[in-house]
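Student: make a model of this:
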Amino acid sequence: MSLEAQLRAQIVARCRELDARGLNRGASGNVSARVGEVMLITPSAVPYAELAPGMIAAMPLADADGAWAGPLAPSSEWRFHRDLLRARPDIGAVVHTHAAFSTILAIARKPIPAIHYMIAAFGGMEIPCCDYACYGTPELSAAILRALGGMNGCLMANHGMLTVGPDLPRATWLAFELEALAHQYWHVLQIGGGHVLSEAEIATVAKGFASYGVKATD
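Tutor: Take a look at the predicted model:
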């Protein structure tokens, strides 16, 4: 099986996992992965339960106009996926969801501070929230790139969240971790707030996180 065929199957499997664990519903959210100079991305308006590998759209990363190949049009959010993969060679996959607690905080436009050491997996002291822009637009793509910087996840104002990783297993794992942090932070806010870890405390954790979490073969 070719690498592209493997990635197509992996995208379908991860999408169904996101559904099964409640991070997406119906046709919400989208997932992409890099294969050479091409981006594979979930199609528009197809529920994950009905998704098949052959439905995944292929888009040349170098194309400026959103050219694609496949039986179905790519997700309407293809632009920020493409722009993230272009801007950061370290990114091999992007996961975007409308997970409940992440979306609640995104609606409130509340970044998630270092309330738990797992934030170290994202490469910073907080999960930022990007500015609002309409879905699918260049403005949203630019807002995400600004907010994300070199980190591995962010909230999207009045929209949802996204995570990135060197491969799809890692990006998906980070999506689950981000929603867990959002769940914890929302509940902490209900009791008046909590203690935020210091930069030194997060730096200590970060040293051990280079090899923490799922691997590409998981």
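Student: only C-alpha atoms from now on, for both contacts and neighbour counts.
Tutor: Noted.
Student: give the next helix or strand downstream of the helix ranked longest in the chain.
Tutor: Using DSSP state H, we find that the single longest helix of the chain is helix 168-190. Downstream of helix 168-190, the first helix or strand assigned by DSSP states H and E is helix 199-207.
Student: here is the second sequence; please produce its structure so I can put it next to the first one:
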Amino acid sequence: MARHDAFRVRQSIVEAARSLDALGLTQGTSGNIALRWEDGLLITPSGLPYARMSPDDIVFMRLDGSFEHPLKPSSEWRFHRDILARRPEVNAVVHAHPVYCTAFAMCRREIPAVHYMIAAAGGPTVRCAPYATFGTEELSAHALAALEDRTCCLLANHGMIATGPDLEKALWLAVELETLCRQYAVALQVGTPVVLPDDEIARNVEKFRSYGLKAQD
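Tutor: Sure thing, here's the model as predicted:
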């Protein structure tokens, strides 16, 4: 049964990785996904096109960074590992380079509370972490700081991170963040977006504890 469960979980990661393009979250082989598993994590491998990826290609990594697999884990394994180690309520991490999220990240701009859906991020802003070279401890540290009291963030000149208690909710949040960034970009062209006050976002954050994507039985 344990082997069957492991295959099913690995398959869910493959399916989620393949859905990134269809969801408008990434292009080509960019982006990566990690899921908490036993005493470590399961993570997509480095440099393997999603169309060719199989459940056996998903890499199991221990929290000390060691692994035993013919393929290397994603080059971004550090922040995946560190987020899962630091945030016990998080079980899934999605990293991608969607167009609108990345455009704001290129401008190093945080997303303000221009729509109540920002409550899904856990607070009145989506922060943009400072730039650091991909795959480094420095980038991981910046990501952890930007995610403090938040469920998602932007990475300067890079992309975005979305987290969740499970993979389905992390993917849902990634789509919501890209939608919010797209709406904000259009609103900036129309005029001056009005930012909602912090107390209104706090009310919505509380409402979001019982709102959003529901777990499937």
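Student: so after superposing, what's the score?
Tutor: Scored against TM-score structural alignment, normalised by the length of the second structure, the superposed chains reach a TM-score of 0.95; 215 aligned residues with a C-alpha RMSD of 1.3 Å.
Student: what do we get in the first structure for Glu76 of the second structure?
Tutor: When the first structure is aligned by TM-score structural alignment, Glu76 of the second structure is paired with Glu77.
Student: swap that for Phe7 of the second structure, sorry
Tutor: Aligning on TM-score structural alignment places Phe7 of the second structure opposite Ala5 in the first structure.
Student: now that match. Nearest residue, chain neighbours left out?
Tutor: Pro53 (7.6 Å; C-alpha to C-alpha, 6 or more residues apart in numbering).
Student: relative to Asp217 of the second structure, how far out is the equivalent of that neighbour over in the second structure?
Tutor: In the second structure, the residue matched to Pro53 of the first structure (TM-score structural alignment) is Pro55. Between Pro55 of the second structure and Asp217 of the second structure the computed distance is 23 Å (C-alpha to C-alpha, to the nearest Å).
Student: which of the two has more neighbours?
Tutor: Taking other C-alpha atoms under 10 Å, Pro55 of the second structure and Asp217 do not tie; Pro55 has more neighbours (17 against 3).
Student: report the contact partners of the more buried one.
Tutor: Phe7, Arg10, Gln11, Ile13, Val14 (C-alpha atoms under 8 Å, 6 or more residues apart in numbering).
Student: ok, Ile161 of the second structure next?
Tutor: Val93, Val94, His95, Ala96, Cys152, Cys153, Leu154, Leu155, Ala174.
Student: surely the first one meets Ala162?
Tutor: Yes. Assessed by C-alpha atoms under 8 Å, Val93 of the second structure is found in contact with Ala162 at 5.9 Å.
Student: what is in contact with these two at once?
Tutor: Ala170.
Student: residue ranges of the helices in the second structure, please?
Tutor: 2-22, 77-86, 99-106, 137-146, 167-190, 198-207.
Student: mean deviation, the longest one versus the first structure?
Tutor: The one in question is helix 167-190 of the second structure. Mean deviation of helix 167-190 of the second structure relative to the first structure after superposition (mean C-alpha distance after the TM-score superposition for the first structure): 0.8 Å.
Student: okay, Ile202 of the first structure and Met125 of the first structure: tell me how far apart.
Tutor: 7 Å.
Student: so what sits against both of those two?
Tutor: Going by C-alpha under 8 Å, 6+ apart, residues that sit against Ile202 of the first structure and also against Met125 are Ala114, Ile119.
Student: circling back: format the helices of the second structure as JSON lines; extra columns: distance to Ala129 of the second structure.
Tutor: Putting the helices of the second structure into JSON lines (distance: least, C-alpha to C-alpha, whole Å) gives the following:
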{"stretch": "helix 2-22", "distance to Ala129 of the second structure": "22"}
{"stretch": "helix 77-86", "distance to Ala129 of the second structure": "12"}
{"stretch": "helix 99-106", "distance to Ala129 of the second structure": "8"}
{"stretch": "helix 137-146", "distance to Ala129 of the second structure": "5"}
{"stretch": "helix 167-190", "distance to Ala129 of the second structure": "15"}
{"stretch": "helix 198-207", "distance to Ala129 of the second structure": "21"}
